[in-house]
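Student: Give me a 3D structure for the following:
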Amino acid sequence: MTTEHVSGGHHAPANATEYIQHHLTHNSNGTINLDTFWISLILGFVFLGLFYMASRRATAGVPGKLQNFVEWIMELVNDTVNSAFHAKSKVIAPLAITIFVWVWLLNAMDFLPVDLLPKLLSFVGVNYLRVVPTADVNHTFGMSFGVLICIIGFSISAKGLGGWGKELFTAPFHAHGTVATILLAPVNFIFQMLELFAKPISLSLRLFGNMYAGELIFILIALLPWWAQWLLGGPWAIFHILVVTLQAFVFMALTVVYLALAVEKH
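Tutor: Below you'll find the model as predicted:
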């Protein structure tokens, strides 16, 4: 979020503390955070629309700006996939591209002025709105849970259900002999479960922590006088471009690495 502070309007915060609390409060129905859900859904369709448009306009001649941009993204993702994932899969490249672009769009909502969308929606009775879905730990955990399902699915696909189940009880500590294998089986299973769940949890918390911190800094800058907002907000917004892009790339790259490990035999 850039740092234009818009005051006034219905339910305007009375002081700095209320202002921060107001901007960190989700629009929720008690079950899900509606702002996270709808913004994520809309940006998902934006992603699909842009890539569909690029595919329709693709030409073998001189490419347009949109085609150049999409091809650059696909080349970046393909290089990452080819360097980390050595098995054969028709799913991994499209999955990686989807993760990178969608997470980047979610992160990039941080560049909007702090009060822009909340102010606009306040005119139609929406009093709370957080516009950065990846600053919502529920959303990042949801995405990481999807990665967890992919890890299990890739493992079963590559090793078979029996092979994956056997690995849960025989790795990382391999044993020789039936007795030793039985004795080490519970230990191996515990370590396998710790490793399995640590991956999506680390993915989730890394993305959430970085984006939540960025969102909070923009909110704090918005409380400053207008000249300080431009003085501090401009450099921070430029630096945050790197953060937004890097976090999307890290989430995508680690997902590819985790899936590569899932198909390897241990």
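
Student: C-alpha only now, for contacts and for neighbours.
Tutor: OK.

Student: List the buried residues in stretch 52-62.
Tutor: Residues of stretch 52-62 classed as buried by neighbour count (16 or more other Cα atoms under 10 Å): 54, 58.

Student: Repeat that for stretch 21-40.
Tutor: For stretch 21-40, by 16+ other Cα under 10 Å, it's 22-24, 26-27, 33-36, 39-40.

Student: closest to Y52 among those residues?
Tutor: Each of the buried residues of stretch 21-40 was checked against Y52 using Cα to Cα; the closest is S40, at 18.2 Å.

Student: Format the buried residues of stretch 21-40 as a markdown table; extra columns: secondary structure and distance to H86.
Tutor: Putting those into a markdown table (DSSP: H, G, I helix; E, B strand; the rest coil; distance: Cα to Cα, whole Å) gives the following:
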| residue | secondary structure | distance to H86 |
| --- | --- | --- |
| H22 | helix | 47 |
| H23 | helix | 44 |
| L24 | coil | 42 |
| H26 | coil | 41 |
| N27 | coil | 43 |
| N33 | strand | 38 |
| L34 | helix | 39 |
| D35 | helix | 39 |
| T36 | helix | 35 |
| I39 | helix | 35 |
| S40 | helix | 31 |
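
Student: Count the residues that sit near T245.
Tutor: Using other Cα atoms under 10 Å, T245 is surrounded by 17 other residues.

Student: ok so, going back, what's the closest of the buried residues of stretch 21-40 to N210?
Tutor: L24 (15.1 Å).

Student: can you tell me how far the closest one sits from F111?
Tutor: 16 Å (Cα to Cα, to the nearest Å).

Student: Ok, S155 next?
Tutor: S155 is 38 Å from F111, by Cα to Cα.

Student: and the two? which has more neighbours close in?
Tutor: Comparing S155 with F111 by neighbour count (other Cα under 10 Å), the higher total belongs to S155, at 23 against 19.

Student: ok, the more buried one touching Y258?
Tutor: No. Using Cα atoms under 8 Å, S155 is not in contact with Y258; the gap is 10.4 Å.

Student: For the comparison step, fold the sequence that follows:
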Amino acid sequence: MEIEPSVVFTIPLFGGIPVTMTVVVEWIIMAVLIIASLIVTKGWKLVPEGTQTVVEVAIDSFNKFVENSLGNHWKEYAPYLGTVALFLIVANTIGIFGFPPPTKDLSTTSALAIMSITTVIIASIRARGIKGFAKSFFKSPIDFFIQMLDLFTRPLSLAARLFGNILAATTIMELISKAVPIVVPAVFSLYFDLFDGFLQMLVFVFLTMLYIEEAIE
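Tutor: From the prediction side, this is the model:
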């Protein structure tokens, strides 16, 4: 199994910009999500019915989930959390369709973690102001080191946890497929490709929401 993503093609700019399989799959996921959202929301009515009802119920349930943690601030962060959740659901389970999950690439999980910790910092600044945010680093000498450590360990933890679990699940499925290539892989795929992928999405989104909650309190 290759851990390093293969280069699909090179953009002939600035001496050549390599585009890896991870990036290509991410583009596919984004295109699928954009097209699906346009199709699903086309022709929506004031009185929902059919697919619109299902989508609205799902969105409303997710919004209430975020509201329970963030209170009155939920509207500011639910769109980001929902977008990350949708991306991760597809990214973590896309192996079912024969594509390598982009979340088994540390660069992808690191980018998501940096986005999340940036959102947390912005949430803290919006809640406390720039002065209040800066003061939180200097309550005492030990607080400065703790706060600085948090800024590095939290994104590192988010990135490493997601990367490690998806890489492990992908590796196990490949080993099972080679050892017993007929029926057993399909059974294990229900856990390693579907359940574990969904679970890792929940963990990532929940921890991000928890960090935002701490930042705005």
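
Student: Superposed, what's their TM-score?
Tutor: Put the two chains on top of each other and the TM-score (TM-score structural alignment, normalised by the length of the second structure) is 0.86; 209 aligned residues with a Cα RMSD of 2.1 Å.

Student: about what we covered before: just the closest of the buried residues of stretch 21-40 of the first structure to A237 of the first structure, please.
Tutor: Nearest member of those to A237 of the first structure, counting by Cα to Cα, is H23, at 18.2 Å.

Student: tell me the centre residue of the first structure?
Tutor: Centroid-nearest residue in the first structure, with Cα atoms, centre = their mean: V103, separated by 4.3 Å.

Student: Aligned counterpart of that residue in the second structure, please.
Tutor: Structural correspondence for V103 of the first structure with respect to the second structure (TM-score structural alignment): L88.

Student: those strands in the second structure, which residues are they?
Tutor: With DSSP state E as the criterion, the second structure has strands at 7-11, 17-20.

Student: what distance separates the last one from the centre of its chain?
Tutor: When you say that, I think you mean strand 17-20 of the second structure. 22 Å (Cα atoms, centre = their mean, to the nearest Å).

Student: Could you do stretch 138-146 of the first structure as well?
Tutor: 8 Å.

Student: What range does it cover in the second structure?
Tutor: So stretch 138-146 of the first structure sits over residues 107-115 in the second structure, by TM-score structural alignment.

Student: That stretch vs the first structure, mean deviation?
Tutor: In the superposition with the first structure, the average deviation recorded for stretch 107-115 of the second structure is 0.6 Å (mean Cα distance after the TM-score superposition for the first structure).

Student: List the buried residues in that stretch.
Tutor: 108-110, 112-114.

Student: got those as CSV, with distance to E67 of the second structure columns?
Tutor: Converted to CSV, those look like this (distance: Cα to Cα, whole Å):
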residue, distance to E67 of the second structure
T108, 28
T109, 25
S110, 26
L112, 22
A113, 22
I114, 23
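
Student: Closest one to A58 of the second structure out of those residues, please.
Tutor: Nearest to A58 of the second structure among these, with distances taken as Cα to Cα, is L112, at 23.0 Å.

Student: How about the closest one, nearest residue that isn't a chain neighbour?
Tutor: Leaving aside its chain neighbours, L112 of the second structure sits nearest to A159 (7.3 Å; criterion: Cα to Cα, 6 or more residues apart in numbering).

Student: again with F51 of the first structure
Tutor: V70 (7.2 Å).

Student: can you give me the helices for the second structure?
Tutor: Along the second structure, the stretches classed as helices by DSSP state H are 21-41, 51-70, 74-93, 106-135, 141-179, 184-189, 196-216.

Student: would TSV of those with distance to V8 of the second structure be doable?
Tutor: Below are these laid out as TSV (distance: least, Cα to Cα, whole Å):
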stretch	distance to V8 of the second structure
helix 21-41	6
helix 51-70	35
helix 74-93	18
helix 106-135	16
helix 141-179	20
helix 184-189	27
helix 196-216	25
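
Student: Which of those sits closest to P100 of the second structure?
Tutor: helix 21-41 (7.5 Å).

Student: any idea of the angle the closest one forms with helix 106-135?
Tutor: Compare the direction of helix 21-41 of the second structure with that of helix 106-135 by axes from the mean of the first three to the mean of the last three Cα atoms, to 10 degrees and you get 80 degrees.

Student: what stretch of the first structure lies opposite helix 21-41 of the second structure in the alignment?
Tutor: Counting by TM-score structural alignment, helix 21-41 of the second structure corresponds to residues 35-55.

Student: Contacts for the matching stretch, please.
Tutor: Here stretch 35-55 of the first structure makes contact (Cα atoms under 8 Å, 6 or more residues apart in numbering) with 26-28, 66-67, 70, 101-102, 105-106, 129-133, 136, 139.

Student: Repeat that for stretch 98-111 of the second structure.
Tutor: By Cα under 8 Å, 6+ apart, stretch 98-111 of the second structure touches 3-5, 21-23, 25-26, 88, 91-95, 155-156, 158-160, 162-164, 166-167, 170.

Student: chain center to that stretch: distance?
Tutor: Using Cα atoms, centre = their mean, the offset of stretch 98-111 of the second structure from its chain centre is 10 Å.

Student: next one: stretch 125-143 of the second structure
Tutor: That offset, for stretch 125-143 of the second structure, works out to 28 Å (Cα atoms, centre = their mean).

Student: So what would you say the end-to-end distance of it is?
Tutor: With Cα to Cα applied, stretch 125-143 of the second structure spans 17 Å between its terminal residues.

Student: what does that stretch contact?
Tutor: Here stretch 125-143 of the second structure has contacts from 124, 144-145, 147-148, 215-217, using Cα under 8 Å, 6+ apart.

Student: Among the residues you listed, name the buried ones.
Tutor: 124, 144, 215-216.

Student: For those residues, work out which two are farthest apart.
Tutor: Maximum distance among those (Cα to Cα): 18.6 Å, for F144 and I216.

Student: What lines up with the residue nearest to L112 of the second structure in the first structure?
Tutor: So A159 of the second structure corresponds to S204, using TM-score structural alignment.

Student: Tell me who's in contact with P155 of the second structure.
Tutor: P155 of the second structure neighbours (Cα under 8 Å, 6+ apart): 110, 113-114, 116-117.

Student: and which of these is nearest to W44 of the second structure?
Tutor: S116 (31.4 Å).

Student: Let me know how buried the closest one is, in neighbour terms.
Tutor: Neighbour tally, S116 of the second structure, other Cα under 10 Å: 25.
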